[in-house]
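Chemist: Curious how this folds, go ahead:
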Amino acid sequence: MVAATGIVGNGAYGVLRGPRVKRVTVPLARLPRSAHGFRIAVVSDIHLGPVLGRGFAQRVVDTINSTQPDLIAVVGDLVDGSVEDLAPAVAPLAGLRARHGTYFVTGNHEYFSGAEPWVEHVREIGLRPLENARVEMGAFDLAGVNDVTGENYGDGPDYDKALGDRDPGRAAVLLAHQPVMIHEAVKRGVDLQLSGHTHGGQLWPGNFIADAANPTLAGLERYGDTQLYVSRGAGAWGPPVRVGAPSDITVVELASKRA
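Modeler: This is a model prediction of the structure:
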């Protein structure tokens, strides 16, 4: 009992203190030399709600900004609740700072909470939603697709809209909340997909369930010519406890093989 209490208590403290920074270097064959060292701060699964509120959001923002990224990617499951209830909790995200801006894609929990109002709200506070869309970052293409849960709401991912008609000679980075979306990314020649959703399992025995349901539980793996990076996420869903799956904000540094 003492050991179990200690483990749970430490797991709760690990969530509430805020995520730690993890750094990963990802070589991309098509990335030009000019983009070598480009840094993307990846944050997923913040899960702002009744337990993790405005103070937690501010800790996440401060941690991201401290890394001085070139670009910030918020890859879904930002909230667990409505805009009406959680707008004050989300407000600190207006303070996110990156040279090339902050981009957002929906996760499954946005659809449970009202995806359309949340997309409009994050736009209002300065994040740029990528709703099945693509932007040219100069050295590479950044694309984002809606979460697969959106299919139940008539608002699912459209890979052709996000990735079609692009120059195949340019590197492409895709923001997609769920790792299972990697199979479509491979078909379309994406170089790197950035995802979350799994929480790295969060809490035993959830790690076994999440591992069985996702191609990658956490970290970097290769699928053919496409690489997939899965963050464990910044927050927690359900009990604010993590055991064996510490929360993270990941700085993904892109590396050119031509450098």
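Chemist: Every contact and neighbour count from this point should use C-alpha atoms.
Modeler: Will do.
Chemist: E131 - how many residues pack around it?
Modeler: 21 (other CA atoms under 10 Å).
Chemist: From G14, how far out is D248?
Modeler: Distance, D248 to G14, by CA to CA, to the nearest Å: 10 Å.
Chemist: What is the end-to-end distance of stretch 114-133?
Modeler: 20 Å.
Chemist: hmm, who's touching it?
Modeler: Defining contact as CA atoms under 8 Å, 6 or more residues apart in numbering, one finds that stretch 114-133 is touched by 82-83, 91, 93-94, 101-106, 110, 143-146, 157-159, 161-163.
Chemist: returning to what we had before: looking at D248 and G14, which has the bigger crowd around it?
Modeler: Ranked by neighbour count (other CA under 10 Å), D248 and G14 place D248 first, with 24 against 20.
Chemist: For F140, see how far away that one is.
Modeler: From D248 across to F140, the span is 25 Å (CA to CA).
Chemist: one more to line up against the first:
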Amino acid sequence: MSRVGMIFVVIVMLSIYGGVNYYIAGKIYQWLSLVFPYLNTRLYIGIYIFAAFSMILVFLPLPFVVKNIISWLSAHWMGIFIYLLLFIVIANLVILIGSMINLIPNPTPESIYFYTGLIVILLTTSFVTYGLYNANQIKHVSYDIQMKENNLQEDIKIVLISDLHLGAVNSEKRLKNIVKKINQLEPDIVSIAGDIFNDDYNAIQKPEEAIDLLSSIKTKYGVYGSLGNHDGGGTFDDMVRFLERSNIRLLSDEHVIINDEFILIGRVDPSPIGGFKGLQRKEIADIITSIDDTNIPIVVMDHTPTKLEQYDGIADLVLAGHTHRGQIFPGNLITNAIFEVDYGYYQKDATSPHVIVSSGVGTWGMPMRVGSNNEIVSITLH
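Modeler: Predicted coordinates for the structure are as follows:
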């Protein structure tokens, strides 16, 4: 896309975002005016504009401390904005339909606006509060997978995590608990299926502590990672060094043979934000040709669960993330419509691989989970 085209897209997006915020701000002001007749209009407008445009300010080159504050505000505002919009639209549709079928008088009484506004505020507060709480809970999900017959000498336990999003709001606060829970599962191998970072390595507030924590993961055969779409950009080299120091082996369209029992392949994500410093995704067929023995089971880490048919007849198991299962309702309805499988276990037919898509162990954007969970996945290969 040309520079002019990019500028046009940005202007359109900002216009839409501004228009939607104008709509929300007007409806909230209408309700607040009923509750607080002497509401300071200028103060309200100033606070709302600052909160709404924190999502834009976060991209400016601000001092580190200021940027962290703006990032915290913008992340929380994103969730508040989504639920305010959702519930205001629903409330106004109810009023409109009620007026059309004569259940609600026309013009609409102030009492109706008061109670619908109150319901919107209470629902938004409830969903956001629950989302913040639930995002700090780490669930455990387990699967049993039957691999190619007689190839494994003994059962293998893989612990899968994805979407750590280190650098995002609250990401580092969860890390100690994540590592503790991984070690409690006593994995043979740990697979990190992409989005280890959140676009910018410098957003990690305490990288040395994060390195020490990740280095303390205990496994029999090691910790392996693949690149997600948020693992690129200008600080890509810093991300790679971070993984090396954390004893995480990055597989970039590469493979490793685990205990002569199965092959683990890590794919490069097809849509990196900011690129991988020239690193390009290979075709799976090209990766397979570099493997001497393909008669043992093949497990693939591929961050984004798209074009799964490419693994038919090749891979036994595909491990993915990316979708967050929509992260907050109604996002799960969108991911379910977009992806062939947006969460959990899936196998299309007998010639297709087993597929496990994790909802992720961290959050992107708003530090909230509604209708989905942060999770650690254990997979026993038989």
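Chemist: picking up where we left off before, PyMOL command to pick out the buried ones of the contacts of stretch 114-133 of structure 1?
Modeler: Filtering those down to the buried ones (16 or more other CA atoms under 10 Å) takes a single PyMOL command:
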select buried, resi 82+83+93+94+102+103+104+105+106+110+143+144+145+146+157+158+159+162+163
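Chemist: In strands, which of the contacts of stretch 114-133 of structure 1 fall?
Modeler: Applying DSSP state E to the contacts of stretch 114-133 of structure 1, the entries found in strands are 102-105, 143-144.
Chemist: Contacts for stretch 8-26 of structure 1, please.
Modeler: Contacting residues not belonging to stretch 8-26 of structure 1 are listed as 52, 56, 59-60, 63, 234-236, 240-243, 246-255 [CA under 8 Å, 6+ apart].
Chemist: Inside helices: which ones of the residues you listed?
Modeler: Among the contacts of stretch 8-26 of structure 1, the members found in helices (DSSP state H) are 56, 59-60, 63.
Chemist: Let me know the closest of the residues you listed to R39 of structure 1.
Modeler: Of all those, T63 has the smallest distance to R39 of structure 1: 14.6 Å, by CA to CA.
Chemist: Counterpart of the closest one over in structure 2?
Modeler: Using TM-score structural alignment, the partner of T63 of structure 1 in structure 2 is K181.
Chemist: Could you do H121 of structure 1 as well?
Modeler: By TM-score structural alignment, H121 of structure 1 lines up with F242.
Chemist: ok, now how distant is that match from Q146 of structure 2?
Modeler: As for F242 of structure 2, its distance to Q146 of structure 2 is 35 Å (criterion: CA to CA).
Chemist: repeat for I24 of structure 2
Modeler: I24 of structure 2 is 52 Å from Q146 of structure 2, by CA to CA.
Chemist: so where is stretch 94-110 of structure 1 in structure 2?
Modeler: Here stretch 94-110 of structure 1 aligns to structure 2 at residues 215-231, judged by TM-score structural alignment.
Chemist: re the thing from before, what about the match of H121 of structure 1, how many neighbours?
Modeler: F242 of structure 2 has 17 nearby residues by other CA under 10 Å.
Chemist: mean shift between the host helix or strand of it and structure 1?
Modeler: Following DSSP states H and E, the helix or strand that holds F242 of structure 2 is helix 236-245. Once the two are superposed, helix 236-245 of structure 2 sits an average of 2.1 Å from its aligned residues in structure 1 (mean CA distance after the TM-score superposition for structure 1).
Chemist: Which positions within that helix qualify as buried?
Modeler: Neighbour counts over helix 236-245 of structure 2 (16+ other CA under 10 Å) mark 236, 239-240, 242-243 as buried.
Chemist: Next, count neighbours for the residue nearest to V361 of structure 2 when sequence neighbours are not counted.
Modeler: Nearest non-adjacent residue to V361 of structure 2, counting by CA to CA, 6 or more residues apart in numbering: N374, 4.3 Å away. By the criterion of other CA under 10 Å, N374 of structure 2 has 27 neighbours.
Chemist: And S126 of structure 2, by the same measure?
Modeler: S126 of structure 2: 12 surrounding residues under other CA under 10 Å.
Chemist: M366 of structure 2 too?
Modeler: Quick note: M366 of structure 2 (other CA under 10 Å) scores 25 neighbours.
Chemist: Now do the same for it: its match in structure 1.
Modeler: Checking TM-score structural alignment: M366 of structure 2 goes with P239.
Chemist: now swap in V300 of structure 2 and tell me
Modeler: Using TM-score structural alignment, the partner of V300 of structure 2 in structure 1 is L174.
Chemist: hey, where'd the helices end up in the stretch 101-250 of structure 1?
Modeler: 108-113, 115-124, 159-163, 182-187, 206-213 (DSSP state H, counting those that start in this stretch).
Chemist: With distance to G76 of structure 1 added, can I get these in JSON lines?
Modeler: Output for the helices of the stretch 101-250 of structure 1, formatted as JSON lines (distance: least, CA to CA, whole Å):
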{"stretch": "helix 108-113", "distance to G76 of structure 1": "7"}
{"stretch": "helix 115-124", "distance to G76 of structure 1": "11"}
{"stretch": "helix 159-163", "distance to G76 of structure 1": "17"}
{"stretch": "helix 182-187", "distance to G76 of structure 1": "15"}
{"stretch": "helix 206-213", "distance to G76 of structure 1": "17"}
